[in-house]
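**Student:** Provided below are the primary sequence and the corresponding predicted coordinates.
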Amino acid sequence: MTTEPKTAFEEIKIGGGRRIACDAAFETEIVWEQLRTSGLYAEAVAGLRAGDVIVDVGAHIGLAAILFTDLVPGLEILGFEPAPRSYACLELNQARHLPTTTISRLAIGTRPGTAELTYYPGHTTLATLFVDDADDVRNMESVMNHRDVPPDMRAEFWPTFRADPQTVTVEVTTLEQQLTERGIDEVALLKVDVERAELDVLDSVGAHRWPAIRRVVVEVHDLDGQLGRVTSLLEGHGYTVRVATEDDFAEGSIRMVVASRD
């Protein structure tokens, strides 16, 4: 169903007292803590230098971009986020904290056009072009199990999970088109977090361009062999590939694929 969106944003403070605009404060605090402590994104930017280009597909509200620039000041980040509410937060956070980041309200897919995106106001990281209720529930159950969430809190949580979904038509472009139009010849890191659309993003990269992409980090939902297809694609383009499972998602479908050619 489609509902009228909220008009105001919440705010939280993260490291250094920085104000972050968001739609769901509790979710944002958890995501920031996950990004900061997992070590995977820190590994992905280790050794990069100011001026190196990161392409952030599924930029959400900019938390990954903030972490990247905390770790390596001066990185040039190109961020894509199609969800209007998340993009509006991203604009605010960019203006406050990300002077070397350029953002676009676009989805990345296999061909230009439009698509229907589903957005969940209480759990904004679930925004997706590929809705899968069972997968989202399985991953959230894994998080709750790992964090030992008590039964009474779970009973209170589930009625709000994925509540009041909103649908919006978003513009879709390809990564190849965007890199060509912007004159980007080398990418130090391609980061992808797009809720089951990860293969579409990778398939939108021109075959000739892969040698100029040094590193890739992709959140993969391992459904119907998707993890194997992602790792095979990257290995076929000459990357050394490692698959990691974060503790929160040990019983879920989410895996992190880290690939490098340097």
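**Tutor:** Noted; the coordinates are in hand.
**Student:** hey, let's count contacts and neighbours off CA atoms from now on
**Tutor:** Fine.
**Student:** mind checking what secondary structure residue 227 has?
**Tutor:** Recorded secondary structure, residue 227: helix (DSSP: H, G, I helix; E, B strand; the rest coil).
**Student:** contacting residues for it?
**Tutor:** Residues near residue 227 by C-alpha atoms under 8 Å, 6 or more residues apart in numbering: 220-221, 255.
**Student:** in strands only, show me those.
**Tutor:** 220-221, 255 (DSSP state E).
**Student:** which of these has the most neighbours?
**Tutor:** Among the ones in strands among the contacts of residue 227, the one with the most neighbours (other C-alpha atoms under 10 Å) is residue 220, at 25 neighbours.
**Student:** test my guess that it contacts residue 196.
**Tutor:** Yes - counting by C-alpha atoms under 8 Å, residue 220 does reach residue 196; the two are 6.8 Å apart.
**Student:** where do the contact lists of the two overlap?
**Tutor:** In contact with both residue 220 and residue 196: no residue, using C-alpha under 8 Å, 6+ apart.
**Student:** for stretch 96-111, buried residues please.
**Tutor:** 97-98, 100-101, 103, 105-111 (16 or more other C-alpha atoms under 10 Å).
**Student:** got the end-to-end distance for that stretch?
**Tutor:** 33 Å (C-alpha to C-alpha, to the nearest Å).
**Student:** also stretch 163-183?
**Tutor:** 41 Å.
**Student:** now the contacts of residue 227 in JSON lines, with distance to residue 131?
**Tutor:** What follows is the contacts of residue 227, written out as JSON lines (distance: C-alpha to C-alpha, whole Å):
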{"residue": "220", "distance to residue 131": "15"}
{"residue": "221", "distance to residue 131": "12"}
{"residue": "255", "distance to residue 131": "18"}
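**Student:** next up, a structure to set beside the first:
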Amino acid sequence: MTEIKSVQVADGVSFFVPQTGDGQFSEVSFIYHEIFEDRTYLRHGIKLSDTSRIVDAGANAGLFSVFVKQQFPGARVLAMEPIPPIYEALQRNLEAHGVEGVDARNLALGEKSEQVKFTFYPVIPGNSTRYPEQKKVGQELTVGHIGQAEVDRVMTGIEVEAQVERLSTVLADWAPGERIDLLKIDVEGAELDVMRGLDDEDWARVDQTVIEVQDLDGRLDTIVALLEDKGFSVVKERAEMPEEYRYHMVYATRQP
């Protein structure tokens, strides 16, 4: 059974996360370190302000949205998370941290409007995905560290149905005609789905984007090429995890 429980990630700092009876909390601590301490999403010229509009695609339990609102209280955030237990944790975190100005929606982004099956991993909810087959690389590499039995336990998934919408459709409702200062994408293998759901005229109003990418089947080069085609200058760097996992961060800005 998955419950929503509060986890301390630093002195005086806690966040709600979905948890199974034997869940571990290294994942949320890692995410906290990445966002709050390393400030991963404010590198390579990414700038925000109190007037920024930010789209948080793959909001997970809401740590990035909370970080943005603590740093830039006047910013507006659209946070989207498709997995119901994770979305519940997101809502509770926004409330617990006194965050206002975040429009949280229980949905995913993709190329078209549809209902889709996602795989929810209760032990490591941040890895929940529309494409569970892409997790095989990480599973195979992790066996050598923690053993097959523990990998099987951690990667036991539950299928859930989620609504998928095109980002252009969502933006027409949330910020019609307005600039989008940052599009943050962390969607566990569905990056290109999200990007292809944004029409050219809407790409033109996106000023910056940061995307986490696992480089499978040439995906990193495809994403970089798409961003450059949309007029962005792109910087890519390896994410702070073992190289063999193939994770990268992609930073895209428009030159003045």
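**Tutor:** On my side now, so go ahead. Remember, it's a predicted structure, so these values are computed and weren't measured experimentally.
**Student:** quick check, residue 85 of structure 1 in a strand?
**Tutor:** No - applying three-state DSSP, one finds residue 85 of structure 1 to be helix, outside a strand.
**Student:** aligned partner of residue 182 of structure 1 in structure 2?
**Tutor:** The equivalent of residue 182 of structure 1 in structure 2 is residue 174 (alignment by TM-score structural alignment).
**Student:** that should have said residue 210 of structure 1, apologies.
**Tutor:** Match for residue 210 of structure 1 (TM-score structural alignment): residue 203.
**Student:** my guess is that match meets residue 232, correct?
**Tutor:** No - the pair residue 203 of structure 2 / residue 232 is not scored as a contact, 10.1 Å apart, by C-alpha under 8 Å.
**Student:** same drill for those two, tell me which one is more crowded.
**Tutor:** Using other C-alpha under 10 Å as the criterion, residue 203 of structure 2 and residue 232 rank with residue 232 on top: 21 against 18.
**Student:** what residue in structure 1 is paired with that one?
**Tutor:** Using TM-score structural alignment, residue 232 of structure 2 pairs with residue 239 in structure 1.
**Student:** wait, that match sits on residue 258?
**Tutor:** No - using C-alpha under 8 Å, residue 239 of structure 1 makes no contact with residue 258, being 9.3 Å away.
**Student:** got the buried residues for whichever strand or helix holds residue 65 of structure 1?
**Tutor:** Using DSSP states H and E, residue 65 of structure 1 sits within helix 63-71. Neighbour-count burial for helix 63-71 of structure 1 flags 63-69, 71 (criterion: 16+ other C-alpha under 10 Å).
**Student:** the next helix or strand after it vs structure 2 - mean distance after superposition?
**Tutor:** Counting by DSSP H and E, the next helix or strand C-terminal to helix 63-71 of structure 1 is strand 76-80. After superposition onto structure 2, strand 76-80 of structure 1 lies on average 0.5 Å away from the residues it aligns with, using mean C-alpha distance after the TM-score superposition for structure 1.
**Student:** hey, what's the angle from strand 76-80 of structure 1 to helix 63-71? Just curious.
**Tutor:** For strand 76-80 of structure 1 against helix 63-71, the angle by axes from the mean of the first three to the mean of the last three C-alpha atoms, to 10 degrees is 170 degrees.
**Student:** outside of the strand or helix carrying residue 156 of structure 1 itself, list whatever touches it.
**Tutor:** Per DSSP H and E, residue 156 of structure 1 falls inside helix 151-157. Residues outside helix 151-157 of structure 1 that contact it (C-alpha under 8 Å, 6+ apart): residue 144.
**Student:** how far off centre is it?
**Tutor:** In terms of C-alpha atoms, centre = their mean, to the nearest Å, the centre of helix 151-157 of structure 1 is set 27 Å apart from its chain centre.
**Student:** cool, stretch 156-167 of structure 2 as well?
**Tutor:** The answer for stretch 156-167 of structure 2 is 14 Å, by C-alpha atoms, centre = their mean.
**Student:** residues in contact with the residue positioned nearest the centre of structure 2?
**Tutor:** Centroid check for structure 2 by C-alpha atoms, centre = their mean gives residue 186 as the closest residue, at 2.8 Å. The contact partners of residue 186 of structure 2, by C-alpha under 8 Å, 6+ apart, come to 57-59, 211-213.
**Student:** tell me the counterpart of it in structure 1.
**Tutor:** Per TM-score structural alignment, residue 186 of structure 2 is aligned with residue 193.
**Student:** need the strands for the stretch 51-200 of structure 1, in chain order.
**Tutor:** 53-57, 76-80, 101-104, 107-108, 113-119, 166-173, 187-192 (DSSP state E, counting those that start in this stretch).
**Student:** what does the fourth one contact?
**Tutor:** What that stands for is strand 107-108 of structure 1. By C-alpha under 8 Å, 6+ apart, the surrounding residues in contact with strand 107-108 of structure 1 are 57-58, 80-82, 170-175, 200-201, 204.
**Student:** ChimeraX command for the buried members of those?
**Tutor:** Buried subset of the contacts of strand 107-108 of structure 1, written as a ChimeraX selection, criterion 16+ other C-alpha under 10 Å:
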select :57,58,80,81,82,170,171,172,173,174,175,200,201,204
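**Student:** JSON lines please, covering the contacts of strand 107-108 of structure 1 and showing distance to residue 124 of structure 1.
**Tutor:** Compiled in JSON lines, the contacts of strand 107-108 of structure 1 are given as follows (distance: C-alpha to C-alpha, whole Å):
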{"residue": "57", "distance to residue 124 of structure 1": "15"}
{"residue": "58", "distance to residue 124 of structure 1": "11"}
{"residue": "80", "distance to residue 124 of structure 1": "15"}
{"residue": "81", "distance to residue 124 of structure 1": "12"}
{"residue": "82", "distance to residue 124 of structure 1": "12"}
{"residue": "170", "distance to residue 124 of structure 1": "16"}
{"residue": "171", "distance to residue 124 of structure 1": "19"}
{"residue": "172", "distance to residue 124 of structure 1": "19"}
{"residue": "173", "distance to residue 124 of structure 1": "22"}
{"residue": "174", "distance to residue 124 of structure 1": "23"}
{"residue": "175", "distance to residue 124 of structure 1": "23"}
{"residue": "200", "distance to residue 124 of structure 1": "21"}
{"residue": "201", "distance to residue 124 of structure 1": "20"}
{"residue": "204", "distance to residue 124 of structure 1": "24"}
